[in-house]
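Q: Quick one: sequence and predicted model below, then my questions.
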Amino acid sequence: MLNLLAEQASAGGSMMLMVVYIVIIGGAMYFFAIRPQKKEQKRMAALLAAMEVGDTVVTTSGFYGVVIDITDEDCIVEFGSNKNCRIPMKKAAIAEVEKPGQE
């Protein structure tokens, strides 16, 4: 009888150990996946909020252009040396912003 109780107690201990492992893995996933992603989203939001007319941008498709007009959700970007190529696009399509004096 005592032997049976000892086996049940050790099974409960292994269950507790499994719960601890799940918590540790969940914490590691948070610190290695979710937290850096949220930090990058905040950085991009600040970058897009600071975007001004005249800034050089790189789109998510790799095109370089100059911002010529900005609204709340959209911006108009001028591409290439031909000053007639103006394309309206969502701010979410901007990957990088470079100020005119930066290098």
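A: Yep, that arrived.
Q: from here on, contacts and neighbour counts on C-alpha atoms
A: Will do.
Q: So what's the residue count around R35?
A: Using other Cα atoms under 10 Å, the number of residues around R35 comes to 12.
Q: For it, what is the enclosing helix or strand?
A: Taking DSSP states H and E as the criterion, R35 maps to helix 35-49.
Q: what helices or strands is that helix leaning on?
A: Contact analysis of helix 35-49 by 3 or more Cα pairs under 8 Å, 6 or more residues apart in numbering; DSSP states H and E lists strand 94-98 as its packing neighbours.
Q: structure B:
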Amino acid sequence: MLFVPLLLDGSTTILPSSGDAATTTSTSGNIFGSFASSNPVMLIVLYCILLVGVMYFLSVRPNQKREKQLAELRSSIDVGDSIITNSGMFGKVVDITYESFIIEFGLNKGVRVPVLKGEVLGKREPNLSNEAPVPVEQPKKKKSLFRRNEE
């Protein structure tokens, strides 16, 4: 049990004395001070809490923002808008209910299908011509330290 505080404290120095090795510890080098040497279990708990916090800000929070943007987009869809579903089908909204859109698919005006609001990806007009769309020029990316510049 004597070695646990020695491993946690990075500023531990061992000074030789009369035949026995004496240890002197300094808590100024450790970010948690004497807390880490007195209770190593709490240090592990703090590391776990820190890890959960980092995971929240790197994965959960961006997903919440994306879902909020999709919800705003879906609430802005009105009757007559052209939409695309998650399955890639284009249609035109003819009616809106509480939980679904009534959509006409294709050129046949009699085919009306209710689609849940969560299955609508967004507003988009289909490209019915055989010509490819003109590519939009992307702004040049800054050179980074770890990525090669592809031109």
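A: Nice, I can see it. Bear in mind the structure is a predicted one, so any value in this text is a computation, not a measurement.
Q: Trace the helix holding R35 of the first structure over to the second structure and give me the residue numbers.
A: Taking TM-score structural alignment as the measure, the second structure aligns residues 61-75 with helix 35-49 of the first structure.
Q: just stretch 77-90 of the first structure next, same as before
A: So stretch 77-90 of the first structure is aligned with residues 103-116, judged by TM-score structural alignment.
Q: Show me the contact partners of that stretch.
A: Where contact means Cα atoms under 8 Å, 6 or more residues apart in numbering, the residues beyond stretch 103-116 of the second structure that reach it are M89, F90, G91, K92, V93, V94, D95, E99, S100, F101, I102.
Q: G88 of the second structure pairs with which position in the first structure?
A: Taking TM-score structural alignment as the criterion, the aligned counterpart of G88 of the second structure in the first structure is G62.
Q: my hunch is that that match is in a strand, does that hold up?
A: No - with DSSP: H, G, I helix; E, B strand; the rest coil as the criterion, G62 of the first structure is coil rather than part of a strand.
Q: and M18 of the first structure, what element?
A: In the assignment (DSSP H and E), M18 of the first structure maps to helix 2-29.
Q: follow-up on the earlier one: would you mark the buried spots in the helix holding R35 of the first structure?
A: Using 16 or more other Cα atoms under 10 Å as the burial criterion, the residues of helix 35-49 of the first structure that qualify are M44, L48.
Q: before we move on, what about stretch 103-110 of the second structure?
A: By neighbour count, with 16+ other Cα under 10 Å as the criterion, the buried positions of stretch 103-110 of the second structure are I103, E104, F105.
Q: Serialize these to a markdown table and add fields for secondary structure and distance to K68 of the second structure.
A: Rendered in a markdown table, the data for those read as follows (DSSP: H, G, I helix; E, B strand; the rest coil; distance: Cα to Cα, whole Å):
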| residue | secondary structure | distance to K68 of the second structure |
| --- | --- | --- |
| I103 | strand | 23 |
| E104 | strand | 26 |
| F105 | strand | 27 |
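Q: Tell me which residue is most central in the second structure.
A: For the second structure, the residue lying nearest the average C-alpha position, counting by Cα atoms, centre = their mean, turns out to be S59 (3.0 Å).
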